[in-house]
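A.B. asks: have a look at this prediction, sequence included:
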Amino acid sequence: MMKSVFKTLQASRAHSKACNELSRLSDRELADLGIYRADIPSVVAGHRRLD
């Protein structure tokens, strides 16, 4: 059980870090990646593919 809690905590931290890093990019940089600012959480979570 402790392993699953640890893994969940790690995943949550990784998700937050990725969202924060993408949020620091300008709108132009995000557009170059094909990401709208509002889509950052979905992209990080893997719910939206980048084409």
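C.D. replies: Yep, that arrived.
A.B. asks: C-alpha only now, for contacts and for neighbours.
C.D. replies: Will do.
A.B. asks: in the helix or strand where residue 21 lies, what counts as buried?
C.D. replies: Residue 21 is part of helix 2-23, with elements assigned from DSSP states H and E. In terms of neighbour count (16 or more other CA atoms under 10 Å), helix 2-23 has its buried residues at 18, 19, 22.
A.B. asks: take this one as well and set it beside the first:
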Amino acid sequence: MAHALTANTITFPIIARLRGTIENFRADRALRREYDATCAQLMAMSDRDLNDINIRRGDITDIVRKHVYGA
């Protein structure tokens, strides 16, 4: 029985790290989906509409990156 407990305590940190990695991957993927969707929406706008909100087409990716990732 002691051997079984030792095996469980050894594998637990590995499972916890794996779960953490999966959660981080999912969070990163959700941020990427938000980034892609926001870029697509802004890119679909006309130059006139972008000018109305004071955004140049070349600045879209930088603006969206700051908005989504906070960088």
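C.D. replies: Yes, it's here. Just so you know, these numbers come straight off a predicted model, no measurement behind them.
A.B. asks: any idea what the TM-score is?
C.D. replies: The TM-score (TM-score structural alignment, normalised by the length of structure 1) is 0.86; 47 aligned residues with a CA RMSD of 1.2 Å.
A.B. asks: so the helix or strand following the helix holding residue 21 of structure 1 corresponds to what in structure 2?
C.D. replies: Next along the chain after helix 2-23 of structure 1, taking DSSP H and E as the criterion, comes helix 27-33. Per the alignment by TM-score structural alignment, helix 27-33 of structure 1 matches residues 47-53 in structure 2.
A.B. asks: just give me how far the matching stretch sits from the chain centre.
C.D. replies: 27 Å (CA atoms, centre = their mean, to the nearest Å).
A.B. asks: what of stretch 13-22 of structure 1?
C.D. replies: 5 Å.
A.B. asks: that one against structure 2, how far on average?
C.D. replies: When structure 2 is superposed, stretch 13-22 of structure 1 averages 0.3 Å from its matched positions, counting by mean CA distance after the TM-score superposition for structure 1.
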